[in-house]
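# Here is my input, please return the structure:
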Amino acid sequence: GDGEELSRNESSTGFIMYDPAGTMGVVIQGADRAPYAGDEATPEEILAAYRSYTSYFGGFTVDPEAGTVTHHLRASMNPRGAGSDYVRHYEFEEDSLTLQPPAGADGGVVLLTWRRLSDLAELTDEHRRFIGFWEFARLDRTDDSGTALPVQRTYEDGFIIYTASGHMAVHLVRPGRELSAGGRPTAEEAAAAMSTYVSYFGPYTIHEEEGFVVHQRPGCWFPGCIGSDARRGYEFGDGTLTLRPPAREVDGGSVQDALTWERVGE
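Alright, predicted model coming up:
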């Protein structure tokens, strides 16, 4: 897949990623987004965090004659976005892509300009194994003896995306999400939406000999993880990629999660 980063001259940063198989994902983080000040977020902090991060994924279709691309949303951090079609007029110019959503109620026009990123100078065979869109398949959990454990909260859909430019993004959504009662969510509704969605983005580095990949997270749906690294052990199967975060200590024992993804387009 190709990664195209939002211009650094803008007030936000993020990626729009398209794959020839017809899948896509968007992540945008507003400027000056910071972790919560205390252990528990205030309602104002929750709403600010919710409004300053955009994330959705799904499919896309292009109408060259009309000059439009339509994003068909499978899921979005905003639960109301799921199932929507976002139509965008598009224009290419050299290494940039400009998307124009429909005008607002006041007639105002927003232009989102994205810059195509170059491939890594040293693109290895291991990078090529990662590059592309991967669809969430399952979450498994085992104890330190390898015995399977029940998974209380899993995911129902998602993508993890790796690009040849050395960047990645992840989208994961849990089942049973509820829509906000009104047009704008309350702090409680915003917190619920964020707790049932996972999204972050940034560069990735592969440590092939040690068998792990590091996801750097300059952008993250949860403000507390901005700037942190996520280390994942990895294993490729027949059209699958399994990622394992560090094991957790639970009730004196070790618990290991494993997220398996299936390559899109195969």
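
# contacts, neighbours, all on C-alpha from now
Fine.

# For G166, see how far away I28 is.
Between I28 and G166 the distance, using C-alpha to C-alpha, to the nearest Å, works out to 18 Å.

# and if you look at F15?
When C-alpha to C-alpha is applied, the distance between F15 and G166 equals 12 Å.

# The two - which one has more neighbours?
In this view F15 and G166 are compared by other C-alpha atoms under 10 Å, and F15 has more residues nearby, 25 against 21.

# how about this one, so we can line them up?
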Amino acid sequence: MSESKETFVGAWKLVSVEFHDTTNGGVRTAAANGRLMYDEQGNMSAQMFYPGRPMFASNDAFKPTPEEAVAAFSGSTAYFGTYSVDNEGQTIIHHVEDSVYPNYIGQHLRRKFRFDGERVTFSTEPVILDGQQVIVSLTWERIAS
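All right, here's what the predicted structure looks like:
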């Protein structure tokens, strides 16, 4: 099935996260909150946060303790840029302009996609997370306008 960029336009809510271990085939899930936005001009943004991140004791966003900073950073991801669709490969590509994870800046993040009604699942290429090589599957549900 051929999908145009317009198919992705709108706001999406994260409904599930799965980590598929590429070495042993194991799958683990994680709770997370997230939003994904695509517009008609080809712009996109993604934000994902894991629950349980500690509040900063100082109540100062620029003065966390080292432990608070690590927990806040490792418990979230966010980036923005533009996007394109490769129908032949059933892939959406996020062209990252800026990110909380500096290694993403300037990268082209390829995500295989599969639609199921008002939901879409994106699967990453293999990545290293917490020392393991995994494929991450993120399922998003369209937010009604």
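
# which stretches of the first structure form helices?
Along the first structure, the stretches classed as helices by DSSP state H are 43-51, 125-130, 187-195.

# Which strands or helices does the last one pack on?
In other words, helix 187-195 of the first structure. Other helices and strands packing on helix 187-195 of the first structure, by 3 or more C-alpha pairs under 8 Å, 6 or more residues apart in numbering; DSSP states H and E, are helix 43-51.

# what's near enough to touch the residue of the second structure positioned farthest from its centre?
The outermost residue of the second structure, judged against the average C-alpha position, is S58 (29.2 Å), by C-alpha atoms, centre = their mean. For S58 of the second structure, the contact set (C-alpha atoms under 8 Å, 6 or more residues apart in numbering) comprises P64.

# correct me, but T142 of the first structure touches L259?
No. With contact defined as C-alpha atoms under 8 Å, T142 of the first structure does not reach L259; the gap is 11.8 Å.

# distance between the ends of stretch 72-90 of the second structure?
Using C-alpha to C-alpha, the end-to-end distance of stretch 72-90 of the second structure comes to 33 Å.

# Please check which part of the first structure that stretch corresponds to in the alignment.
For stretch 72-90 of the second structure, the aligned range in the first structure is residues 193-211, judged by TM-score structural alignment.

# Could you check how far the closest residue to R174 of the first structure other than its chain neighbours is from T260 of the first structure?
If the residues on either side of it in the chain are set aside, R174 of the first structure comes closest to Y155, at 4.3 Å by C-alpha to C-alpha, 6 or more residues apart in numbering. Counting by C-alpha to C-alpha, the gap from Y155 of the first structure to T260 of the first structure is 11 Å.

# what about V198 of the first structure, neighbour count?
With neighbours defined by other C-alpha under 10 Å, the count for V198 of the first structure comes to 20.

# Looking at Y155 and T260 of the first structure, which is more packed in?
Counted by other C-alpha under 10 Å, Y155 of the first structure and T260 do not tie: T260 has more neighbours, with 21 against 17.

# Please say which position in the second structure the more buried one maps to.
Structural correspondence for T260 of the first structure with respect to the second structure (TM-score structural alignment): T139.

# isn't its match right up against S16?
Yes. When contacts are counted by C-alpha under 8 Å, T139 of the second structure is listed as touching S16 (5.2 Å).

# Could you give the separation between the terminal residues of stretch 34-45 of the second structure?
One end of stretch 34-45 of the second structure to the other measures 11 Å (C-alpha to C-alpha).

# Stretch 69-81 of the second structure too?
The first and final residues of stretch 69-81 of the second structure sit 25 Å from each other (C-alpha to C-alpha).

# Name the residues that touch it?
Stretch 69-81 of the second structure has contacts (C-alpha under 8 Å, 6+ apart) with 43-51, 53-54, 94-101.

# 6 Å instead, please
Contacts with stretch 69-81 of the second structure, where a contact means C-alpha atoms under 6 Å, 6 or more residues apart in numbering, come from 43-50, 53, 95-100.
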